[in-house]
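Engineer: okay, here's the prediction I keep looking at, along with the sequence it came from:
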Amino acid sequence: MTREGSTPACPAELREGGVRLSRENRGDHASDRAARKAIAPKLGCSPDSLRVWCQQAERDAGRRGGLTRAEKDRIKELEREVRELPGPTKP
């Protein structure tokens, strides 16, 4: 589900493939940034998107601080439940 005017999320397979390619080809480039810059156009995404995907994959694997994808999904679910709660009643 996307908001009006926003771009649809990339399929999980594309993100996972991008992260894998970035890891596999890192040694062929001078830096992570250079690797992402070379790989991103082949995937049809921006180097910044690929950077975010790689960082999230590191969080999910416990190699980087921050919220995992599962934790973010749970927070969204709880926020949705709170929005759906009935409002306070007036006396």
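Structural biologist: Structure's in. What do you need? Numbers count the residues shown, from 1 in each chain.
Engineer: C-alpha from now on. contacts and neighbour counts both.
Structural biologist: Noted.
Engineer: can you tell me the SS state at the nearest residue to Glu58 once chain neighbours are set aside?
Structural biologist: Using C-alpha to C-alpha, 6 or more residues apart in numbering and skipping the chain neighbours, the partner closest in space to Glu58 is Arg64 (5.4 Å). Secondary structure, DSSP: H, G, I helix; E, B strand; the rest coil: Arg64 is coil.
Engineer: how far is the helix or strand hosting Ile39 from where the chain is centred?
Structural biologist: Under the criterion of DSSP states H and E, Ile39 resides in helix 32-43. From the chain centre to the centre of helix 32-43 is a distance of 16 Å (C-alpha atoms, centre = their mean, to the nearest Å).
Engineer: for stretch 64-72, same thing?
Structural biologist: 10 Å.
Engineer: and here's the other structure:
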Amino acid sequence: MVSSQGSGKPTARRYSSEEKVAAVRMVRTIRAELGTEHGTVQRVATQLGYGVESVRVWVKQADVDDGHVGGATTAEARRVRELE
């Protein structure tokens, strides 16, 4: 079905930091309860009406920020941007 609104392209939605934190918490809670990572991001994204890729990126960055996996933390990335 074609929508008569706009150009048909998806629009970028800005999520608040509270929404992001809540989504990450939900993913982690479900992972702990089920003991698996498979399908948890999609499940939470669908429940909240968020984009699956958005939630996946938030969880991945939260894992880096919390030291669970390697990578540039949010604070480090911000500092690099400020120095450039």
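Structural biologist: Nice, thanks for sending it over. This structure is a prediction, so every number in the text was calculated from the model and none was measured.
Engineer: what do we get in structure 1 for Glu18 of structure 2?
Structural biologist: Glu18 of structure 2 maps onto Glu13 in structure 1, with residues paired by TM-score structural alignment.
Engineer: next: Gln47 of structure 2.
Structural biologist: Per TM-score structural alignment, the equivalent position to Gln47 of structure 2 in structure 1 is Lys42.
Engineer: Asp73 of structure 1 versus the match of Glu18 of structure 2, what's the distance?
Structural biologist: According to C-alpha to C-alpha, to the nearest Å, Glu13 of structure 1 and Asp73 of structure 1 sit 18 Å apart.
Engineer: higher neighbour count, those two?
Structural biologist: Taking neighbours as other C-alpha atoms under 10 Å, Glu13 of structure 1 and Asp73 compare with Asp73 leading, 12 against 9.
Engineer: alignment lookup: the more buried one to structure 2.
Structural biologist: Aligned counterpart of Asp73 of structure 1 in structure 2: Arg78 (TM-score structural alignment).
Engineer: then Arg51 of structure 1?
Structural biologist: Correspondence of Arg51 of structure 1 to structure 2, assessed by TM-score structural alignment: Arg56.
Engineer: also Val82 of structure 1?
Structural biologist: Aligned counterpart of Val82 of structure 1 in structure 2: none (TM-score structural alignment).
Engineer: what's the burial count for Val82 of structure 1?
Structural biologist: Number of residues near Val82 of structure 1 (other C-alpha under 10 Å) recorded here: 11.
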